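# Build me a structure from this.
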Amino acid sequence: MTSEDFFERINRQYNNNLPFVIYRKPNDSNVNGLLQSNDNLFFANNFTEKGFVFSPFDELEKTVLIPSKVSESLCVSNVTSSAVETSHYENNVEDEVQKHQHIELVNKGIEAIKNEAFKKVVLSRQETVNLSRTNPISIFKNLLYKYKSAFVYCWYHPKVGLWLGATPETLIKIEGNRFSIMALAGTQDYKGTLDVVWKNKEKQEQQFVTDFIINNLKPSVESYKVSDLETVKAGNLVHLKTIISAQLKPNINLQEVISVLHPTPAVCGLPKESAKEFILKHEEYNREFYTGFLGELNFEKTVAPRSGRRNIENRAYAVTKKSTQLYVNLRCMQIKDKQAIIYVGGGITESSNAESEWQETVSKSLVIKNVL
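From the prediction side, this is the model:
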């Protein structure tokens, strides 16, 4: 299948108001698609299903599923996407009302932390941009071109909405009983180098996420390992990252693991329940799928044995395992009524500065604005 055939098929699906998702994994050359044959709304009930999941921030809400069993699967390699003209937004003309509201919200969060309501909270806002045209395929191609190290996607369901994004953060990858989780937190503008000096606030923010993951997973794993802390680039930003890898105990299911992890302190706060309660009360808008998660659920992956057998024998000994790869829905937008609704936020600790937190959301919004 050629790139032209692939996107023509996606356009037909979209014009027929039928659900689909197209996506490219980080640093991969393949673009995958899952095209549902009807417009029914399916949900993942216990995460034993197979398909592509799209889950909201609030874990009490249902996770939408595009099931493999009623969908056509497509894949195209080496999608070529030339640089596309983009609209450049001037940040010197800021929405003073929105700025004031966000700074006030951040200060409320800092005050609550000082009053020991929680240790950290992630606070966010919406930003709306008017669009002259709303072809999601063009925006998706722009995302592919600009953000090669991100999980790039376009997700559509006529009964839910149209979402696109380029997220730098993995929630969890599971293959058999082995899994890995990314702890990503702390943000600075990228200034041409990864040799970055991090403040204690940013280091503490990242450590909160790492500690939360380890402490909550200990009952479910036989062993775990934490990678060294590193600085990684994501679009026009840099973050602090560690990878936690582990071996699940027998009889631990995926739903149990997700329920203790989501939402993590990287998108909610710590402790989780008190931070989430503050978010739902004070943000004054519905995050919907922003800071939720999305990705492949229980896909089949063939793994070759590690021994040095000849290739002809390898085929006989290859093992098929269930593989799940889920990503946190960051750097994303919803397209609605010729508008792009952009979602941005940041982690707040006791040492946060409200003006700096506002500027961080402005920087994050450029990830999406630069492709519109």
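# only C-alpha atoms for contact and neighbour calcs from this point on.
OK.
# Check the secondary structure at the closest residue to Thr187 other than its chain neighbours for me.
In this structure, Thr187 finds its nearest non-sequential neighbour in His239, 4.8 Å apart by Cα to Cα, 6 or more residues apart in numbering. Under DSSP: H, G, I helix; E, B strand; the rest coil, His239 falls in the strand class.
# What about His239, how many residues nearby?
Applying other Cα atoms under 10 Å, we find 22 residues neighbouring His239.
# Return the residues in contact with it.
184-188, 231-233 (Cα atoms under 8 Å, 6 or more residues apart in numbering).
# In a strand, Ser323, correct?
Yes. Under three-state DSSP, Ser323 sits within a strand.
# Go ahead and confirm it touches Thr302.
No. Checked against Cα atoms under 8 Å, the pair Ser323 and Thr302 is beyond contact range at 9.4 Å.
# between the two, which one's more packed in?
Ser323 (20 against 12).
# Once you drop chain neighbours, what's closest to that one?
Counting by Cα to Cα, 6+ apart, the nearest residue to Ser323 once its immediate chain neighbours are dropped is Glu175, at 4.6 Å.
# ok, now how distant is that neighbour from Glu300?
Using Cα to Cα, to the nearest Å, we find Glu175 at a distance of 9 Å from Glu300.
# Can you check which residues contact both of those two?
The contact sets of Glu175 and Glu300 overlap at 321-323 (Cα under 8 Å, 6+ apart).
# How many residues are close by Glu273?
For Glu273, the count of nearby residues is 13 (other Cα under 10 Å).
# So which elements touch the helix or strand harbouring Glu256?
Under the criterion of DSSP states H and E, Glu256 resides in helix 254-261. Packing contacts for helix 254-261, counted by 3 or more Cα pairs under 8 Å, 6 or more residues apart in numbering; DSSP states H and E, involve helix 200-217.
# The structure of the following sequence is requested for comparison with the preceding one:
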Amino acid sequence: MTEITDKIKDHLEAQLPFAVYCKPGASTVTGLFGSKNSIKTTTDLSGKGFVFAPFSGDEAVFLPAAECEVLTQHVDLPLAEIPSAPEFTVDVSTKEAFEELVEKCVTAIKSNTFTKLVASRTETVETDTDVDTIFRRLLPAYPNAFRYCFYSEMTGLWMGATPEQLLQANKGKIHTVALAGTQVYNAEKEAVWQEKEQEEQQIVTDYITQALQESCTNITATSPYTFRAGNIVHIKTDITAQLKNDIALSDVIKKLHPTPAVCGMPKEEAAVFLKENEGYNREFYSGFLGELNTDFSSGQQDKSDLFVNLRCMKIKDSTAQLFIGCGITKDSDPEKEFLETVNKSITMRRVL
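Next up is the predicted model:
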């Protein structure tokens, strides 16, 4: 993968935009490398290229394929040794602040203002590991995730390994997922999901199937099943549908994003509540990203592959800012929810 990693170094040094990524279960790394003026913003999502969208707002950052050098390369994993989970000390004030946020969420849910909220937080980690090494570690560490590295002057440098598909579209056929609930992976025993976790996942499933009603036909959903993503597991439901002839893909994306899995229900009110109470700007965390209207490894047109930007971090100089969250329902326990965010943070801490 030397050609692509050399390109990453060169583009970072010259402050030029790029997107490098590997899809879940794949061994092909794709890179789109742009010039100084190739980065755009878009609201209609009709172009061909790589999109990087924030949690809130209509404008997404877009790297058009026509203005990029596109490289694809098969890789044999692992590319780099994957460190074990690091030991670290939990900051007491961080823990207390997040537990207070969870308590606010539970109170709001019990007052029937919301059926669900997704609380999140951020923490910083010092690292002297170079970017291409971090990406080489990401690839084998989380093979079932969408692993990426994205940079532009507009966004800064982001990396992540997200387990959650927002939407896959192929000539009008739509595939998406409902993903919720979290447990630490245990190879010795099967995951058992409590009522709180099943309820949380059903809220996401119901929202997505209802959101697709206006724009799609033939909507089907699988039974929930356990899905592993690195050191943790989730409950997952696969949902498929057929796009109606007069509906643009961007209309469906705007209906789905942000899903209750990253925001809450009802989602407009939930987004306002989180903005007022989380105490920081999510930026591109829990936004979406991926290929738009082209599959670059196969060359297939009219195919989009978009993911929710979870298990991610923003890197500046020698500091990585981690973004982590969890779904809150009326039965949530603040301390357990904080521990869930700690377990999720290990995804990124391992590769740093």
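# what TM-score do we get after superposing?
The TM-score (TM-score structural alignment, normalised by the length of structure 2) is 0.96; 352 aligned residues with a Cα RMSD of 1.8 Å.
# if we can go back for a sec, which one of Glu175 and Glu300 of structure 1 is surrounded by more residues?
A direct count of neighbours by other Cα under 10 Å for Glu175 of structure 1 and Glu300 places Glu175 higher, at 18 against 14.
# surely the more buried one meets Thr320?
No. At 9.9 Å, Glu175 of structure 1 does not count as touching Thr320 under the criterion of Cα under 8 Å.
# Provide the aligned range in structure 2 for stretch 266-274 of structure 1.
Under TM-score structural alignment, the alignment places stretch 266-274 of structure 1 onto residues 261-269 of structure 2.
# List the buried residues for the matching stretch?
Within stretch 261-269 of structure 2, the residues that qualify as buried are 261-267, counting by 16 or more other Cα atoms under 10 Å.
# one step back: which residues are in contact with the helix or strand that the helix holding Glu256 of structure 1 is followed by?
The first helix or strand that comes after helix 254-261 of structure 1 along the chain, using DSSP H and E, is strand 269-270. Residues from elsewhere that reach strand 269-270 of structure 1 (Cα under 8 Å, 6+ apart): 118-122, 208, 212, 275-276, 347.
# Let's have those residues in TSV, adding neighbour count, secondary structure and distance to Glu360 of structure 1.
Formatted as TSV, these follow (neighbours: other Cα atoms under 10 Å; DSSP: H, G, I helix; E, B strand; the rest coil; distance: Cα to Cα, whole Å):
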residue	neighbour count	secondary structure	distance to Glu360 of structure 1
Phe118	21	coil	22
Lys119	23	coil	20
Lys120	29	strand	16
Val121	31	strand	15
Val122	22	strand	12
Phe208	21	helix	19
Phe212	20	helix	24
Ala275	23	helix	20
Lys276	22	helix	21
Gly347	26	strand	10
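# Just give me the match in structure 1 for Thr133 of structure 2.
Match for Thr133 of structure 2 (TM-score structural alignment): Ser138.
# Just give me how far the helix or strand that contains that match sits from the chain centre.
In this structure, Ser138 of structure 1 sits in helix 136-146 according to DSSP H and E. Relative to its parent chain, helix 136-146 of structure 1 has a centroid offset of 16 Å by Cα atoms, centre = their mean, to the nearest Å.
# now stretch 148-159 of structure 1
With Cα atoms, centre = their mean as the basis, stretch 148-159 of structure 1 stands 10 Å off its chain's centre.
# Check stretch 281-294 of structure 2 too.
Centroid separation for stretch 281-294 of structure 2 versus its chain: 7 Å, with Cα atoms, centre = their mean.
# what's the span of that stretch from first residue to last?
End to end - Cα to Cα - stretch 281-294 of structure 2 spans 31 Å.
# Spatially, which residue comes closest to Leu212 of structure 2, not counting chain neighbours?
Counting by Cα to Cα, 6+ apart, the residue nearest Leu212 of structure 2 is Val252, at 7.1 Å.
# Counting neighbours, what do you get for that neighbour?
There are 18 residues near Val252 of structure 2, going by other Cα under 10 Å.
# contacts for stretch 110-121 of structure 2?
Residues contacting stretch 110-121 of structure 2 (Cα under 8 Å, 6+ apart): 98, 101-102, 105, 108-109, 200, 203, 260-266, 270, 274, 278, 280, 323-330.
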